[in-house]
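[1] Attaching a predicted model along with its sequence, questions to come.
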Amino acid sequence: MEKITVSKLLQMKHKGEKIAMLTAYDCRTARLLEEAEVEIILIAASLGASVLGYENSVRVTVQDILHHAQAVARGASKALAVADMPFLSCEIDRKTAVRNAGLLIKEGGAQAVKVEGGLAAASIIKELVKAGIPVMGHVGLTPGALRRFGAYKLQGATEEEAGKILTEAKILEGSGVFAMILECIPSDLAREITRKISVPTIGIGAGPHCDGQSLDIDDLLGLGDEPKPKFVKQYANLRPQMAAAVRAFRHDVREGLFPAPEQEYNVKKAAA
């Protein structure tokens, strides 16, 4: 796979080539995604629940994202690594936002950051872009909206809501984002936004008309045990396979079947 850059993603949009984005939080997974030619790897704040055991993403810190971004950067050198800006990492003031985003780029090894929100995020995004930091936008069902609703809820279902999301998308485009996540919105609205803005759109539960699609790696592989949103397609069911392997190991240890002779090291004794 050739090196993925912001310019390359824009070329893909213009050529009608679909973009794939998945989450990763460690070196091994990042390497696997790059081998599969996934263009964008997102170090998402959802790692709080899936990796760190937090109840939600609110407790995730910049240091948490930094740690996992570094691991991803070690595993993938060609995919575009995008680091999530966690809760309150860029909302306090512009100086703090630039410092935190710069840390994720300079020390974390990410090539870009993701900032959620529409009009409220526009001024922050402009400051980050001005500082030379590529920014991915996020409209529709953002993590902040998910915290308010407590569950996945379709956004843009009414004409008024749809108009607001379209306006937000245009505002983010004008603020300088290089790409934009459209999450949990009607397919027709996603198609309209994709046609009317010049930057690539990445859909999460936004239908087939976006320039690219994204899923959480745990959902894709069937590693989680929590209920999955309607838009998730599970490509494997690894959780029961992993559990079965662990139970088999425990059984073999208890029964004295592991290690077997083929797992032993033996030294030949010298002849007397």
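    Great, that's in hand. Numbering: from 1, shown residues only.
[2] only C-alpha atoms for contact and neighbour calcs from this point on.
    OK.
[3] Show me which residues of stretch 212-228 are buried.
    Residues 212-220, 222-223 are the ones in stretch 212-228 that count as buried (16 or more other C-alpha atoms under 10 Å).
[4] likewise stretch 18-34?
    Within stretch 18-34, the residues that qualify as buried are 18-27, 29-31, 33-34, counting by 16+ other C-alpha under 10 Å.
[5] Identify the residues contacting the helix or strand hosting residue 147?
    Secondary structure assigned from DSSP states H and E places residue 147 in helix 143-149. Outside of helix 143-149, the residues within contact range by C-alpha atoms under 8 Å, 6 or more residues apart in numbering are 57, 116, 152-153.
[6] let's bring in a second model and compare:
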Amino acid sequence: MHTMTPLLKKQQAGEKLVMLTAYDYPSAKLAEAGQVDLLLVGDSLGNVILGYDSTIAVTVDDMVHHARAVRRGAPNTFMVVDMPFASYHGSFDRTLDAAARIFQESQADALKLEGAGDILTTIRRLTDAGMPCVAHLGLTPQSVGVLEGFKVQGKSLAAAEQLIADSLAAEQAGAKMLVLECVPHPLAKRVQELLTIPVIGIGAGPDVAGQVLVYHDILTYGVGRLPKFVKAYADWNTSGTEAIAAYVKEVKAGAFPELAHSFMMDEELIGALYGGTKE
């Protein structure tokens, strides 16, 4: 298990923290090779891996399955795993069962929970049970129906003050980090100034401890229109489609496979296959 200590030392030294989502063995392996500081096994896997139109359908089973693959691909990187929709609401016994299963079976280093209010009490109780937690405020995708869509949060004074209060309460509840999504840059900056824990922003501007983006977004891999806050660093949609099309074309034309891609056998054995010596 990895601790927060190396990450906090980087924050204290003024080094930005870099988090990236990962959902399987190859994405985790690439992310670790690229030297990200943290991995997030997000319930966004429902959108980018499973093809759902939201994260609501993602289950505890899904999270465990994918997080275990990520851990195998990135054994040396701090890994945060989302608790999926409705797995941490209702009775605490039920929440504890779901959290313990994700934490133990995936070898997670921390669990991420969206929201404030009663959720902060849950964060405190899970922390007391030995499971570090990351809070997630601002735009919380699991509550997008209540928030009436994917909109920037904290734009009014009242909303901004509430976000600040919730952020402070999250730290007081024992959250080890705070993910802040889709909030105005000056508000995110103020939140980080008031907190000692790292704030990891996504669509929250540059003045926080670190950034997180979705693996498929930064690579333009299987996704369409990107959110405003995303910068694409590659175009795997184009390069991947072109590569597949080239493969199809060569197979159809008989250009692949060549002998260089084939295995050979002794000439006598070849002859035997034809009932004698093959000329």
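    Alright, I've got the coordinates. As the structure is a computational prediction, the values presented were derived from the model and not from experiment.
[7] what's the TM-score here?
    Here the TM-score of the superposed chains, computed with TM-score structural alignment, normalised by the length of the first structure as the reference length, equals 0.95; 270 aligned residues with a C-alpha RMSD of 1.5 Å.
[8] Report the next helix or strand after the helix holding residue 147 of the first structure in sequence order.
    Of the helices and strands lying after helix 143-149 of the first structure in sequence (DSSP H and E), the nearest is helix 159-175.
[9] what's the average distance of that following helix to the second structure?
    Once superposed with the second structure, the aligned residues differ from helix 159-175 of the first structure by a mean of 0.5 Å; criterion: mean C-alpha distance after the TM-score superposition for the first structure.
[10] what's the matching range in the second structure for that helix?
    Residues 157-173 of the second structure are matched to helix 159-175 of the first structure when aligned by TM-score structural alignment.
[11] need the contact list for the closest residue to residue 25 of the first structure other than its chain neighbours.
    Leaving aside its sequence neighbours, residue 25 of the first structure sits nearest to residue 68 (C-alpha to C-alpha, 6 or more residues apart in numbering; 5.1 Å). For residue 68 of the first structure, the set of contacting residues under the criterion of C-alpha under 8 Å, 6+ apart consists of 25-26, 43, 108.
[12] Over to residue 55 of the second structure?
    With contacts defined as C-alpha under 8 Å, 6+ apart, residue 55 of the second structure is in contact with 43-47, 84-85, 141-142.
[13] what about 6 Å?
    Under the criterion of C-alpha atoms under 6 Å, 6 or more residues apart in numbering, the contact partners of residue 55 of the second structure comprise 43-44, 46.
[14] swap in residue 216 of the first structure?
    Here residue 216 of the first structure is in contact with 22-23 (C-alpha under 6 Å, 6+ apart).
[15] Which parts of the stretch 151-272 of the first structure are helices?
    159-175, 187-196, 217-221, 238-254 (DSSP state H, counting those that start in this stretch).
[16] Which stretches in the stretch 51-200 of the second structure count as strands?
    Along the stretch 51-200 of the second structure, the segments classed as strands by DSSP state E, counting those that start in this stretch run 78-82, 110-114, 133-138, 177-181, 199-202.
[17] I'd like those strands as TSV, with mean neighbour count appended.
    Compiled in TSV, those are given as follows (neighbours: other C-alpha atoms under 10 Å):
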stretch	mean neighbour count
strand 78-82	26
strand 110-114	26
strand 133-138	26
strand 177-181	25
strand 199-202	27
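[18] out of these, nearest to residue 165 of the second structure?
    Closest to residue 165 of the second structure of the strands of the stretch 51-200 of the second structure is strand 133-138 (C-alpha to C-alpha; 11.0 Å).
[19] and that closest one, what other elements does it pack with?
    Using 3 or more C-alpha pairs under 6 Å, 6 or more residues apart in numbering; DSSP states H and E as the contact criterion, the elements in contact with strand 133-138 of the second structure are strand 110-114, strand 177-181.
[20] Indicate which one of these is closest to residue 163 of the second structure.
    Using C-alpha to C-alpha as the measure, strand 177-181 is the one of those that comes nearest residue 163 of the second structure, at 9.6 Å.
[21] ok, for residue 191 of the second structure, nearest residue in space, not its chain neighbours?
    With C-alpha to C-alpha, 6+ apart as the criterion, residue 191 of the second structure has its nearest non-adjacent residue at 5.9 Å, and that residue is residue 164.
[22] correction: residue 191 of the first structure
    In space, residue 191 of the first structure comes closest to residue 209 once its chain neighbours are excluded; the distance is 5.0 Å by C-alpha to C-alpha, 6+ apart.
[23] quick one: the equivalent of the one you found over in the second structure and residue 164 of the second structure, what's the gap?
    Across the two structures, residue 209 of the first structure finds its equivalent in residue 207 of the second structure, going by TM-score structural alignment. Relative to residue 164 of the second structure, residue 207 of the second structure is positioned 15 Å away (C-alpha to C-alpha, to the nearest Å).
[24] any idea which of the contacts of residue 55 of the second structure is the one closest to residue 235 of the second structure?
    Closest approach to residue 235 of the second structure among those (C-alpha to C-alpha): residue 44, at 19.9 Å.
[25] The closest one matches what in the first structure?
    Under TM-score structural alignment, residue 44 of the second structure pairs with residue 46 in the first structure.
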